[in-house]
Every structure is written in C-alpha cells, then in structure tokens.
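*Asks:* structure for this input, please:
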Amino acid sequence: MTDTIPIPPPAERGSSTLSFLNPAAPEPWASFVEQIDRVTPYLGGLARWAETMKRPKRMMVVDVPIIRDDGSVAHYEGYRVQHNLSRGPGKGGTRYHPAVNLNEVMALAGWMTVKNAALNLPYGGAKGGVRIDPHLHSQGELERVTRRYTSEIGAFIGPDRDIPAPDVGTNEQTMAWMMDTYAMNTGVTATGVVTGKPIPLGGSLGRHEATGRGVFLAAREAGRHRGIDPRGARVAVQGFGNVGGMAARMFFEAGSRVIALQDHSATLYRDAGIDVHAALAHVAAHGRLEGFEGAETIGDDDYWQLPMDFFVPAALEGQLVAERARKLQARIVVEGANGPTTPAADDILQERGILVVPDVLANAGGVAVSYFEWVQDFSSFFWTEEEINQRLERIMVGAFDSIWKLAAERKTSLRTATFIVACQRVLAAREQRGLYP
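*Replies:* All right, here's what the predicted structure looks like:
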C-alpha cells in the first residue's frame, strides 16, 4: 500500500453472496501493490518509475440515482478507475455486484494494465463498476442504472480514451445501453466506445466465449510443459458463469474429467466426471448449480482437498488464500478470475511445487478478442469466428511461450515473469513519453 491513496473500507457483502466468496483475504489493492513491489527488483533502470504502477492516473466515484419501478428514488455508488494510459486508451470491464468498492476497482484496473501489456495490446488499464445486486432489480431498473452511470463517466470514456466491456453482473445488453447512451450524449454513433456488444451493433464473433477459451488454452500450454495431457486429466472449476462455464466446457470437450464444480449456490462432485453440457443446461434454466442431479453435493472444505490435475478459480478475487493453498491438491492452478490468489497463497503454492498460471496471462483471452472487436469496429470489416479463434490462439500461445521462457531464464514464477514483461513495457513507454509539463 502507498500512504497517499485513501482506501475506503470494504463494502458489506450482500446476502446473495455465500461464505465461500468471502474468505479472510487482504484487500485487492494491497495484493496488487505487493505484486508490483515483488517485481521491482527485476526492472533494472526502469525501477525508478515503478511508483507509477502504484498510483492510478484517475479515480472516479459517482452517484447513480434512478427512480425504481415502485416510484422510490434509489442511489447507487459507481466507479471508474483509469490506472495507466501510457500505452494507449484505458481498457477494462464494468462490474455490477453488491460488494463492488473503490479498493477492488483500483486493483482490477491495475491488473488490466499488466494484462494488456503482457499480451502487447495497445491499451492501458481501466475498470469500472456499480455497487448493485443485478438479481434484485428489473431489466428496466438495470437499464436506468446503466444509462445514468454511463452519463456520469461519459466525459472520460470514448473509443480513443477508455473502452468499457462486460464483467461480473453485466453482459452484451449492458454494453448496448452504454453505447447508445454515449451516442445520445455526443451525437455520434461510435461502436468502438465499448466492446462485448451484441453482434448487430458491431460486436465480434467469439467474444462471449473468449475468456474461458483463453483459460483453456493457457491450461493446455501449461500442461504441455508439465507433461499433463488434458485428455483424462482431473479438473475442478470454481465459479460457473461465463468464464468458468466456458473453460469447463472446453476441458470436457477435450476429454478431461471435470470432477467438481462450484458456484454461489452449491459445490458439486462426481469422481467419474460431471456432464458439463448438462450442467450448463441446468444453469441456463435455473440460474444456479443448486439442484443439478448429475453430481453429489459436498462441503466446502472437502472441495479444496480433492485430488486434481487442473484447478480453475473463476469466481471473484481473493478466493485462494493461504489456508486453502495449504490444502489444495492440484498440480496446476489456472486463474480464470482476476486476482483469485493472494500473495501469501502464491508463496505456499510455489513452495509446494504447484504451478500457477496467473490471471494476467490465463484470462487475457477476453481482452484479446475485445481488441479484435475494437479493430473491426474501426475498419468496419469483420472476421469469421474461425479467424477470431485462430488469432486468439496465436496471441495466447505466443505470450505464454515467451513468458515461460523468461521464467525459466530468470528462475521466477510465471506471475513474476508476466509482471516483468508487462512492467517493462509500461514503464518504458512512461520513460520515453516523459513527464508533462
């Protein structure tokens, strides 16, 4: 932590968030700053600029008032943080969740800076959110929240300034409302102001599946280096939304045995393997894993001690804490969520010889295809889904191979190697641009 950035207390967790999503973890921004401190000794002459990474460029806290369906006036707190813009416009999702707070959004924006630089995308890092439980609001209320929030941050976003995208609790419809609101306020239909849009509004084929697909590709490459074939491998996935669900599906279709799934409603286990297609159909129909009959329900403590080859934490940040890291019986952890592993847990996993593919590499498939969408919008020329998937695989595998090689050369973890690559790119841009005035 720096002593110059005031951090608000964490928001109270909403009643819809079960205990497995609230372990005793350090604040996300503190974890991010510790990661920067750990990589600084590897940066050579660029270390003099390292403080740049610990000071977000711009932080906005906005009031989002709406009239609810019952006629009452409700106020929600919204955020947008632009962490670093040295390499290009800000890029990062917009989250709707009852536990969203400034501390979390700051960290998520920082991780976006690292993620974009690690893949060498021409973006800086940004993130946004509104403290709201979307499950307790009607579609009309969510539209009004989205339009008011977009208007409040509208002066700071744009296709060449800061480009939001979907995240937890938001989707392509949210992005359509954001794009339309921006157009109404500026008088210009700029499709590139957001990514993750519906296809008819300039969205990209393959975007919805991209983050989960990237997680699987990262897992496949890690397994290749560790001699673990996905076919027949035992896999557990925490979080069964867009990212976890897609990753689980790709493992399943590759012949893996997906033995455990966990979401906010249930922890499911079947040693012979869960039919992921059936589980996805159940969630599509009921909104949760609870009630799925294709596996047995187990306790949270048992879940963390299941023998597995791949573990994919794809829920929220701070899930893999030290206590859980000591119990975990996985060979490879592939981070589908942002910041799921605390620094203390990272150390324990490394001591135990468990390979961790960090979030800033493993879940970068989403922003990679967001970049493809942004490029397609500018050119008004769109690629096929096959072309999208091929380009995604090429960029993910290329980044993984270069980071794996650096980790071997410097004898560091993959996380440290990813941060070295990213920080060198960001801070070199900062140094070359200089300071104004």
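
*Asks:* contacts, neighbours, all on C-alpha from now
*Replies:* Fine.

*Asks:* buried stuff in stretch 155-172?
*Replies:* Of the residues in stretch 155-172, 156-159, 161-172 count as buried by neighbour count, 16 or more other CA atoms under 10 Å.

*Asks:* now stretch 99-110
*Replies:* So for stretch 99-110, counting by 16+ other CA under 10 Å, buried means A99, V100, N101, L102, N103, E104, V105, M106, A107, L108, A109, G110.

*Asks:* quick check, the fifth one in contact with F32.
*Replies:* No. Contact status for N103 versus F32: not in contact, 10.5 Å apart, counting by CA atoms under 8 Å.

*Asks:* what sits against R224?
*Replies:* Applying CA atoms under 8 Å, 6 or more residues apart in numbering to R224 gives no contacts.

*Asks:* which helix or which strand is home to it?
*Replies:* With elements delineated by DSSP states H and E, R224 resides in helix 207-226, which encompasses its position.

*Asks:* the very next helix or strand once past that helix: which residues count as buried?
*Replies:* Downstream of helix 207-226, the first helix or strand assigned by DSSP H and E is strand 234-238. Along strand 234-238, these residues count as buried under the neighbour rule (16+ other CA under 10 Å): R234, V235, A236, V237, Q238.

*Asks:* this one as well, want them side by side:
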Amino acid sequence: MKDVWETARYYLKVAAEAIDLEPEITERLSTPMRFVEFTIPVRMDNGDKKLFIAYRSHHCDALGPCKDGTRVKPDLTPEEIKALSMFMSIKHAIGDIPAGGGKGGIKADPYSMSKGEYERLIRGFIRRLVPKGAMIDVPGADIGTGEEQMAWMLDEYEQITGMHSPAAINDKPVALGGSKGGYEATGRGVALCTFEACKDLGFEFDKTTVAIQGFGQVGSVTAKMLFEKGFKILCVSDIYGAIYDPKGINITNLLEYVKKTGKVVEFPGAQSIDSRKIFELDVDVLIPAAVQDVITEDNADRIKAKLVVEAANGPTTPEADAILSRKGIRLIPDVLANSGGAIVCHFERIQGLSNDWWEEEKVYQMLEKRILGAYKEISSIAQELKVTRRTAAWAYALRKIAEAMRLRGWS
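*Replies:* All right, here's what the predicted structure looks like:
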C-alpha cells in the first residue's frame, strides 16, 4: 500500500466483507464525514509572518462527538490525518467509548521553532478550529504535542468562550483537569495486552524475551511494566540507534540513563546494533512502538518473534500482515493494543464534565477492565469468523458503529 490512508481503507473493506456490512455503510465509512484544511498565520520572533497549513478530520460521529489527537510534523499529509481519524473511530468503538474518530494536525517542524513561536502556532490552531468544544470536537495530543501544548489549547479555548471547560481538550496536565494515569495510559494498555496474549500462548513471563522498537512515552512505559513482571528485554531502540544485551537490559537503569542523556545508545553494558536488525532478532515478542510502516514485505519474512504487539499506529503494512499471518505469528493490532490512551482520554472527558476527579488506582482498574474486555471479545470474534485478530478488531468496532448508524436512519 502506498500510504496509511489506503491501508486504513483496505482494513475497513476486509472487515466489512467479513461481517457482510451493507455497501452503503461501508461507503460512508470509507471517507471522513468532514475534513477541513485551513491556514494559521504566525508572527515569528524576527517579525516575519509565516503561514502554516493545518487539518482536522472527523471520520464518523454516529457514536458521539469526534475527538483526539493533534499531530505536528513537517511532512504531514491530509491522507495521514484522514487515516488516523478512521483509526480513532475504530479504537473508540473497541473501547466502548461513545465518541467518533477525530484527528488534527499542523504541517510544521516544532523543533525549528522557539517556544514562543510554537505557542502562537498552537493557540492559532484552536482559534481557527471550527467546530470545537466538549460536545462537538475534543482535540488531544499526538506526535509533536504534549501536556504543555494541550494546556495552551485549553487556555486559548477558555479565553475565546469566557468559561472554564476542562472537557474541551484532552491530554492536559492534571493541574488543569487532566486525568491521573494519562501519561502512562497507552503504554499500560500495550503491556496489558501483551500479558494476556502471552498467557494465551503459554509463555512464562520470566522466560519470555522481548524487543521494543521505540523508547518514547509509549515504548518506555511498556518496557517498564514488562520488566517489572520479569520479562527479559533484549533490545530497545530509539531515533538515535539500538542497544542489545543477550542477558537482558535493566529497564530501571535505562530509564535513568535516558533521563540524563536523552537517548538509549551507549547505555553501559549493552552493545550497539543496527536499528533495522531489531525486527530480525530471535525473541518471543516484538513490539513496534515508534512510527508507521516499519514491518513491510521486505522484512516480515525474517521476523522470528512468535508475537507482535502493535504499540504504534499502523506499523505493519497489509502485505506484511499477510506474511505474518501465513507464518502463524500472533499479532495484536494497533487499534486494540494502543487504545489505552483513547480509553483514558474518555475518562478525562468524563471527569471534566462532572468535576469529579479520580484517583490513579481507579483509572488503572477501569482501563484494565475495558481493554481486556475488548481483547477477549476480539479473540472470540477471530474464532467465530475465522479471521485474523486485526480483522476481528475492525469487525467488532464496525458492528457497533453500523448499529448506531442504522438507528439514526443513516442507512
């Protein structure tokens, strides 16, 4: 597949065929119900004005208001945003969340901008975003954005409306109405799915070897939870390189090292290896936790792992997916494995609407109940339909979305 949008539509088509979904519904879900492109003028520090292109995609709001994600990167494309909004529709339905899929983005390089320039860009995004609000469209964080940027968004929204509205923006700092456990949510969900899949496969945790591609917010949280359960993590990589230790990497020490240096390379006691080799290591579990399209038809046949857990969005191409299936490799798809963030964003919105803030333990208990409940349902559907877990996950979500569309008279 040439791009992630084509991949998303392909997965939709395969799942729709598996459950005999009406062609009319499939057609409506094959394109966003609303896609906007707009520009943001920003006064740069040198006095010049620069124009940035931004996007927002609402895939389908049959289940509820669209929400999540704001991605900022220089090579952003409209197709990427459309695909990610579709993924969010699927994740929300999988997590039993009454929301539709939303995704936004700005074509810019945040690392080439001063903090002041970046703040003006982010505030401009919210000013120009229409529609918006807790009951319509709720932006959240993604690549290039985090708690600080969400705080700017919330403040700008509240300055515009003249009222406090913590439920209007997700992924905020706790002090501004964010949910406890929000930072760890996606990685925690990945770890929970990994635990469950290993149990299904009969793996003993302390004898299970792992390789993790990506050691950012998601990969590091996942690694920490696996390490604490006794998993032996042999290899970890980030944008600077990969490290390998056949005896297992001490993740507690690695986290401290990364906190000081900002990278995993040259971690004492581990050897450096080519980052591309991480997919060919003889490990039990492979967790791609970085970017899309890293497992392709060029390397899928060399994967030795018995279990692949997709912590990133779209890390496996459809061609590679077919190869892994043919080889009998168990795969936990992204729309399930990394849905923990979407689930806790839902909890964040609930807390913001009710002004009732939960303790971290409650957030974790609710997250585990939701994601493992979905895991079991999807496993059952995979057996029922005799399809892969990816197709089963999409089918599980499509059944819910389609039912809401029928009830609304949309088909």
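
*Asks:* counterpart of A118 of the first structure over in the second structure?
*Replies:* Per TM-score structural alignment, the equivalent position to A118 of the first structure in the second structure is I94.

*Asks:* report the secondary structure state of the closest residue to its match other than its chain neighbours.
*Replies:* Counting by CA to CA, 6 or more residues apart in numbering, A397 is the residue found nearest to I94 of the second structure once chain neighbours are left out, at 5.2 Å. With DSSP: H, G, I helix; E, B strand; the rest coil as the basis, A397 of the second structure sits in helix.

*Asks:* what of W394 of the second structure?
*Replies:* For W394 of the second structure, the secondary-structure state derived from three-state DSSP is helix.

*Asks:* ok so, going back, isn't the match of A118 of the first structure right up against L336?
*Replies:* Yes. Using CA under 8 Å as the test, I94 of the second structure is close enough to L336 to be in contact (6.9 Å).

*Asks:* shared neighbours, those two?
*Replies:* When contacts are counted by CA under 8 Å, 6+ apart, I94 of the second structure and L336 are jointly contacted by A374, A393.

*Asks:* all helices of the stretch 301-411 of the second structure, in order?
*Replies:* Using DSSP state H, counting those that start in this stretch, the helices found in the stretch 301-411 of the second structure span residues 318-326, 334-337, 340-354, 360-385, 389-407.

*Asks:* quickly compare those and say which is most buried.
*Replies:* Each of the helices of the stretch 301-411 of the second structure was given a mean neighbour count from mean count of other CA atoms under 10 Å, and the largest, a mean of 27, is that of helix 334-337.

*Asks:* that one vs the first structure - mean distance after superposition?
*Replies:* With mean CA distance after the TM-score superposition for the first structure, helix 334-337 of the second structure departs from the first structure by a mean of 0.4 Å once superposed.

*Asks:* mind giving me the packing neighbours of that helix?
*Replies:* Packing partners of helix 334-337 of the second structure (3 or more CA pairs under 8 Å, 6 or more residues apart in numbering; DSSP states H and E): helix 78-94, helix 185-201, helix 360-385, helix 389-407.

*Asks:* what range does the second one cover in the first structure?
*Replies:* Under TM-score structural alignment, the alignment places helix 185-201 of the second structure onto residues 210-226 of the first structure.

*Asks:* distance from that stretch to the second structure after superposition?
*Replies:* Taken over the aligned residues, the distance from stretch 210-226 of the first structure to the second structure averages 0.6 Å (mean CA distance after the TM-score superposition for the first structure).
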